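# sequence? don't have it. structure:
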């Protein structure tokens, strides 16, 4: 791919580095910016060691919205993994960052119904990090919206992502 690498930096509310990786810019559509990572790549949690990513995946960064969405190639059991985050901020064409707000909406491969996970972590971090009321409200609203969109098979959660994923598989 000739597109430049993009640094993807998820942070926690206190600013500490959380999940971070380098991905290839694939393009944009009406849903946002799509980045891809081929199979057998790596990512990191904070400053920790590299963690292998055996399956290819793409991440969608919406232009507006309190979330990001990863779409994983088979055989990974989790097909869709949406992180509830602050709206992604592009610091430059080669760096995007957002604050991970703990809640996740996932859909397992072959399952029609999404799951809302990490509600306990969200509650714990509201106290630890002192999330303001508007952040709690936006995060909860984004989680509810994603549960409906993913559950209803709305785009980009139905088929749109497959074309982007095909570019890195």
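Structure received. As the structure is a prediction and not an experimental result, all values here were calculated from the model. Residues are numbered from 1 along each chain as shown.
# C-alpha only now, for contacts and for neighbours.
Fine.
# element containing residue 161?
Per DSSP states H and E: residue 161 is located in helix 160-166.
# tell me the contacts of residue 119?
Residues counted as contacts of residue 119 (CA atoms under 8 Å, 6 or more residues apart in numbering) are 102, 103.
# for it, give its distance to residue 105.
Separation of residue 119 from residue 105 (CA to CA, to the nearest Å): 10 Å.
# confirm residue 141 sits in a helix?
Yes: judged by DSSP: H, G, I helix; E, B strand; the rest coil, residue 141 forms part of a helix.
# neighbours of it, how many?
14 (other CA atoms under 10 Å).
# check residue 72 too.
When neighbours are defined as other CA under 10 Å, residue 72 has 25 of them.
# that one and residue 53 touch, don't they?
No: Residue 72 lies out of contact with residue 53 (CA atoms under 8 Å); the separation is 10.0 Å.
# which neighbours do these two share?
Common neighbours of residue 72 and residue 53, using CA under 8 Å, 6+ apart, do not exist here.
# helices or strands up against the host helix or strand of residue 100?
If you go by DSSP H and E, residue 100 is part of strand 95-108. Contacting strand 95-108 under the criterion 3 or more CA pairs under 8 Å, 6 or more residues apart in numbering; DSSP states H and E are the following elements: strand 5-11, strand 78-85, strand 89-92, strand 115-117, helix 119-128, helix 133-152.
# ok, second structure coming up, stack it against the first:
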């Protein structure tokens, strides 16, 4: 593969649904954070969708877990990445990481999507209103790691906009959009014998 082929791109390389995707989230200054594997489901007007069936292992330094529920993630061409869970044991429905715009790279095993997690999250649990989480962590890290002022302003504005979209049930936060991608994930499973 040439060097030009290894450059990051804004959206997933054209793939076949079911092909592997490695998700790699770091914190500012390339500090390791979450890494996990899923399958590419497709793309729509909102961005690229990746599925994570029950049994997916999620890991970060010092912590890991294996999901007992299905989830799908949306990687838009914007500064956030959203996870939508089906049957989460603690009722976590929507979880949006405010981040740098996700970048994609093709590789021999599939694709890798990476982004820098910038602390703020929009969270919605069953029976509770959506809210912005980790405000204190964001403020601390902005000072400690020297987030540029324009980045701080952009992340804050993005968090407010995403929260409003979740509260208003705008697509892709309308329930139906994620449900369609969760159904596509279920359709990729081999038929049980």
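Yep, that arrived. All figures in this text were calculated on a predicted structure; none of them were measured in a lab.
# quick one: the helix holding residue 161 of structure 1 to structure 2 mean distance?
Overlaying structure 2 shows helix 160-166 of structure 1 at a mean distance of 0.8 Å from the equivalent residues (mean CA distance after the TM-score superposition for structure 1).
# what comes into contact with that helix?
For helix 160-166 of structure 1, contacts defined as CA under 8 Å, 6+ apart pick out 26, 34, 36, 56, 57, 58, 71, 72, 73.
# which residues touch the aligned partner of the fifth one in structure 2?
Translated: residue 57 of structure 1. Using TM-score structural alignment as the criterion, the counterpart of residue 57 of structure 1 in structure 2 is residue 71. Applying CA under 8 Å, 6+ apart, we find residue 71 of structure 2 in contact with 51, 52, 53, 54, 83, 84, 85, 86, 182.
# do that again at 7 Å, thanks
Taking CA atoms under 7 Å, 6 or more residues apart in numbering, we find residue 71 of structure 2 in contact with 51, 52, 53, 83, 84, 85, 86, 182.
# rewinding a little: how distant is the helix holding residue 161 of structure 1 from the center of its chain?
How far helix 160-166 of structure 1 lies from its chain's middle: 15 Å, per CA atoms, centre = their mean, to the nearest Å.
# buried stuff in it?
For helix 160-166 of structure 1, the neighbour count (16 or more other CA atoms under 10 Å) marks 161, 162, 164, 165 as buried.
# repeat that for stretch 88-101 of structure 1.
Residues of stretch 88-101 of structure 1 classed as buried: 88, 94, 96, 97, 98, 99, 100, 101 (neighbour count, 16+ other CA under 10 Å).
# just to revisit the earlier point, of the helices and strands packed on strand 95-108 of structure 1, which approaches residue 48 of structure 1 most closely?
Residue 48 of structure 1 lies closest, by CA to CA, to one member of those: strand 5-11, at 13.6 Å.
# in which helix or strand does the aligned partner of residue 24 of structure 1 in structure 2 reside?
Alignment note (TM-score structural alignment): residue 24 of structure 1 maps to residue 39 of structure 2. Assigned by DSSP H and E, residue 39 of structure 2 belongs to strand 31-44.
# could you give the separation of the next helix-or-strand element following that strand from the chain centroid?
Counting by DSSP H and E, the next helix or strand C-terminal to strand 31-44 of structure 2 is strand 47-52. Averaging C-alpha positions (CA atoms, centre = their mean) puts strand 47-52 of structure 2 8 Å from its chain's average.
# again, but for stretch 78-94 of structure 1
The answer for stretch 78-94 of structure 1 is 5 Å, by CA atoms, centre = their mean.
# out of the buried residues of helix 160-166 of structure 1, the closest to residue 140 of structure 1 would be?
If you rank the buried residues of helix 160-166 of structure 1 by distance to residue 140 of structure 1 using CA to CA, residue 161 comes first, at 24.2 Å.
# got a list of contacts for the strand holding residue 100 of structure 1?
If you take CA under 7 Å, 6+ apart as the criterion, strand 95-108 of structure 1 is touched by 6-13, 77-90, 113-119, 121-122, 139, 143, 146-147.
# which residues sit in contact with the residue positioned nearest the centre of structure 2?
What sits nearest the mean C-alpha location of structure 2, by CA atoms, centre = their mean, is residue 81, with 3.5 Å. Counting by CA under 7 Å, 6+ apart, residue 81 of structure 2 touches 74, 75, 96, 97, 98, 99.
# cool, thanks, signing off.
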